[in-house]
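> sharing a model prediction with you, sequence too.
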Amino acid sequence: MNEPRTEIRAIVRRKWVSVQVAQITHFTAGDKYVTAHFPGGEILLSGKESLNKLEAEFGDAFLRTHRSVLVARRMLGSLRRAPGSHTADLKIIGVDGIYPVSYSRYPTVRKALAERRTA
């Protein structure tokens, strides 16, 4: 298998923009496109990119928390689950807002947070 890329490239305002994968905090999917988020900005990726492809390529560094969210493991913040709820919310370090964690992915996210705290 090929080595994962070290940068993500996209065309923004008719110019190629590169972002180091190490700077990316998370990816979100919506309306057939994926957005890479990083401190100070975001870029819309090519329609050829999907969260499934990104997860397969960067699976060691990123964790799928929801069908539409892939988070850098180093950026996992805090996890909150309301009593009786089937979903949880994740705070990403250094990012405003909260992101959903699906019921099926909750145990994996919780375990990754615990491993991060003990590392």
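Structure received. These numbers come from a predicted model, not from an experiment.
> for the rest of this, base every contact and every neighbour count on C-alpha atoms.
Noted.
> ok, residue 99 to residue 76 distance?
Distance from residue 99 to residue 76, counting by Cα to Cα, to the nearest Å: 11 Å.
> comparison target, given below:
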Amino acid sequence: MEISDMMVSDLAQLGTLVDAVHDLWFDVDALKGSFSEGVVTIPLYGRPNALSRKQLPIATLVIKHVDSLVVEDTEHVGYYDIDQIRFDPVGKTLTIIGCIPVVVRLHVAKLNVELHANREENSIRA
């Protein structure tokens, strides 16, 4: 899987981002600790066992202009794969929904999400 860098600042671009990160995995506990100075950083992995083996992420989502972060984690399994990402422009809420039930809600001043590919990990996987 080859991942390309991208920046999403318009709702019309969100589908491309979802296509790129669908079925990638993240550690919900690490996510909770990644909120600093209006930025949430989410390392993404190709498989959940990559998280437990401390492998490099294949990409990183960087969400900017974040005012608050709420995680609804009913399953408490730790690692989740991304199914959907939605943005409500009226409520200014970016929502990440996992295939395994988890919901991450980020209230943002504006939509600004960056995807950064880890070139080293992508070249190893190729």
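Done, it's in. Quick caveat, the model's predicted, so the values are computed rather than measured.
> what does the TM-score come to for these two?
After superposition, the two chains reach a TM-score of 0.31 (TM-score structural alignment, normalised by the length of the first structure), with 66 aligned residues with a Cα RMSD of 4.8 Å.
> identify the contacts common to residue 99 and residue 76 of the first structure.
Common contact partners of residue 99 of the first structure and residue 76 (Cα atoms under 8 Å, 6 or more residues apart in numbering): 90, 91, 92.
> for those residues, which one is nearest residue 62 of the first structure?
residue 92 (12.3 Å; Cα to Cα).
> tally of neighbours for the closest one?
21 (other Cα atoms under 10 Å).
> my guess is it contacts residue 80. True?
No - counting by Cα atoms under 8 Å, residue 80 is not a contact partner of residue 92 of the first structure; they are 11.8 Å apart.
> ok, now which ones touch the closest residue in space to residue 85 of the second structure that isn't next to it in sequence?
Counting by Cα to Cα, 6 or more residues apart in numbering, residue 85 of the second structure lies nearest to residue 96, which is 4.5 Å off, once chain neighbours are set aside. For residue 96 of the second structure, the contact set (Cα under 8 Å, 6+ apart) comprises 82, 83, 84, 85, 86, 103, 104, 105.
> what's the answer for residue 99 of the first structure, then?
By Cα under 8 Å, 6+ apart, the neighbours of residue 99 of the first structure are 69, 89, 90, 91, 92.
> having no further points to raise, I will conclude here.
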